[in-house]
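Sharing a model that was predicted from the sequence below.
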Amino acid sequence: MHLEKRLPRNGKEGLLYGTIISTLTVLFMTSFSVIIAEGEFNVGILMEILKVLPIIWIIVMIIEPTIFGRIAEALVAKFTKPTDSFNAKILFRILFTVLGMSAAMTFIGDIVGNGFSTEVFSNWIQNWPRNFVIVLIAESLIIQPIARFAMVKLHESQDGKAPVEVEEVVPEVQNN
């Protein structure tokens, strides 16, 4: 049986994989959103980013696997066939996860950063399309490949430590 080296094989690896993706996405999008909102980057902005990063990261680590990850998996199962390629399934998974997470985090991020007000709704309408496209590109081209590379390296390391099974070769007797 061929084991997929690019994806987690158990819950512990799944946590590592999700943590890599979530951390890189939160770091990228929180920084991007704060810098866009403030219009500049300086030490004060950096401190603001560092204050909200842990809060946003915890929120993402809770809602992705419990809500949007499950929805994305169900949609991938609905829109793909078992014979579809790895890349097709991954792209659908990224699309569905980013769709849900960007919608939720555009809303939640605005509340965390600015507090709750009626402007949150108008800000969401204005900011979500931009956030969706940016995260979709970042996840597809940079963040997910980094996480899959980490899984490949982890599995190569594990496979190198596993005992090697040697098949006994029995010579065939030729009848002449």
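That came through, no problem.

alpha carbons only for contacts and neighbour counts from here, please
Fine.

Report the contact partners of residue 29.
Residues in contact with residue 29 (Cα atoms under 8 Å, 6 or more residues apart in numbering) are 131, 135.

Assign a three-state SS to it, would you?
helix (DSSP: H, G, I helix; E, B strand; the rest coil).

Do a quick rundown of the helices in the protein.
Using DSSP state H, the helices of the chain run over 11-38, 43-63, 69-79, 86-114, 119-138, 144-161.

ranking those helices by burial, who's on top?
helix 86-114 (a mean of 18; mean count of other Cα atoms under 10 Å).

Could you give the separation of it from the chain centroid?
Here helix 86-114 is found 9 Å from its chain centre; the criterion is Cα atoms, centre = their mean, to the nearest Å.

now stretch 35-43
Per Cα atoms, centre = their mean, the centroid offset for stretch 35-43 relative to its chain is 25 Å.

can you list contacts of that stretch?
Residues contacting stretch 35-43 (Cα under 8 Å, 6+ apart): residue 45.

hold the first one in mind and look at this next one:
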Amino acid sequence: MHEETRLPRNGKEFILFLAIISILSVNIIAPIIMGYQFGFSKDVYLDTLKVIPFVWICVVLLVTLVANPLVTKLNQKFTEPTDGFNARILFTILFSVTILSILLTIIGSWIGTRQMSLNLIRTFLYNWPRNFFIAFWFETLIAQPAARFTMKKLHASQARKTINV
């Protein structure tokens, strides 16, 4: 998959790819989840905006330190070298969203409410499926395609520069 133009090829491109996905996701998914949790109102939205930078830092750390290593191992177990790009990407999204939604249902709530409450763990089985559903479809239909489109355009631009030189 390293020759694939829709995926990052080096560390700088990975940072751009991660930034696109995480910024889109945190700025859209967090307000939706907080709206379902506490009601859709201007006050809830403004409170969400106050914690988004902290949630974003948490997301980036969780993706790089927890999710990516686990997703890589899971993809090796569940995909074959002959599987197509879309199958691999769908498994990647499924595993990433599952891991992150489990962790962020708890950690994100702690950040959002500014307290570590065991009540959030008691309501986990109610909140997590909703959070997973929202995140999975947003990642599948918006964030991941936007990041892959950006990578494809970046690689096409790099190829044009190489040909012109």
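Received, thanks. None of these values were measured; they are calculated from a predicted model.

nearest to residue 3 of structure 1, of the helices of structure 1?
helix 144-161 (9.7 Å; Cα to Cα).

That closest one vs structure 2, average distance?
Compared with structure 2 after the fit, helix 144-161 of structure 1 shows a mean deviation of 0.7 Å (mean Cα distance after the TM-score superposition for structure 1).

What lies in contact with that helix?
5, 6, 7, 8, 13, 17, 20, 21, 139.

hmm, try it at 10 Å
With Cα atoms under 10 Å, 6 or more residues apart in numbering as the test, helix 144-161 of structure 1 has contacts from 3-9, 13-14, 16-22, 24-25, 90-91, 94, 138-139, 143, 162.

cool, stretch 71-85 of structure 2 as well?
Contacts of stretch 71-85 of structure 2 (Cα under 10 Å, 6+ apart): 1, 4, 6, 63, 68, 87-89, 91-99.

got the end-to-end distance for it?
Between the opening and closing residues of stretch 71-85 of structure 2 there is a gap of 15 Å (Cα to Cα, to the nearest Å).

Please apply the same query to stretch 33-50 of structure 2.
Across its full length, stretch 33-50 of structure 2 reaches 15 Å between end residues, using Cα to Cα.

Also stretch 54-72 of structure 2?
Length of stretch 54-72 of structure 2, first residue to last, Cα to Cα: 26 Å.

what's the distance between the closest residue to residue 96 of structure 1 other than its chain neighbours and residue 7 of structure 1?
Leaving aside its sequence neighbours, residue 96 of structure 1 sits nearest to residue 72 (Cα to Cα, 6 or more residues apart in numbering; 5.0 Å). To residue 7 of structure 1, residue 72 of structure 1 is 16 Å away according to Cα to Cα.

Over to residue 30 of structure 1?
Residue 30 of structure 1 is 26 Å from residue 7 of structure 1, by Cα to Cα.

again, but for residue 89 of structure 1
12 Å.

residues contacting the spatially most central residue of structure 1?
For structure 1, residue 21 is the residue whose C-alpha lies nearest the centre (Cα atoms, centre = their mean; 3.7 Å). Counting by Cα under 10 Å, 6+ apart, residue 21 of structure 1 touches 15, 61, 139, 142, 143, 144, 145, 146, 147, 148.

make it 8 Å
With contacts defined as Cα under 8 Å, 6+ apart, the neighbours of residue 21 of structure 1 are 143, 144, 147.

Now that we have those residues, can you turn them into a markdown table and tack on distance to residue 41 of structure 1?
Listed next are the contacts of residue 21 of structure 1 as a markdown table, based on distance: Cα to Cα, whole Å:
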| residue | distance to residue 41 of structure 1 |
| --- | --- |
| 143 | 23 |
| 144 | 27 |
| 147 | 28 |
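
just curious, which of those is nearest to residue 44 of structure 1?
Nearest member of those to residue 44 of structure 1, counting by Cα to Cα, is residue 143, at 26.8 Å.

So that closest one is in contact with residue 25, correct?
Yes: between residue 143 of structure 1 and residue 25 there is a contact at 7.1 Å, judged by Cα atoms under 8 Å.

quick one: residue 52 of structure 1 and residue 46 of structure 1, what's the gap?
With Cα to Cα as the criterion, residue 52 of structure 1 and residue 46 of structure 1 are 10 Å apart.

Kind regards, and thank you for your time.
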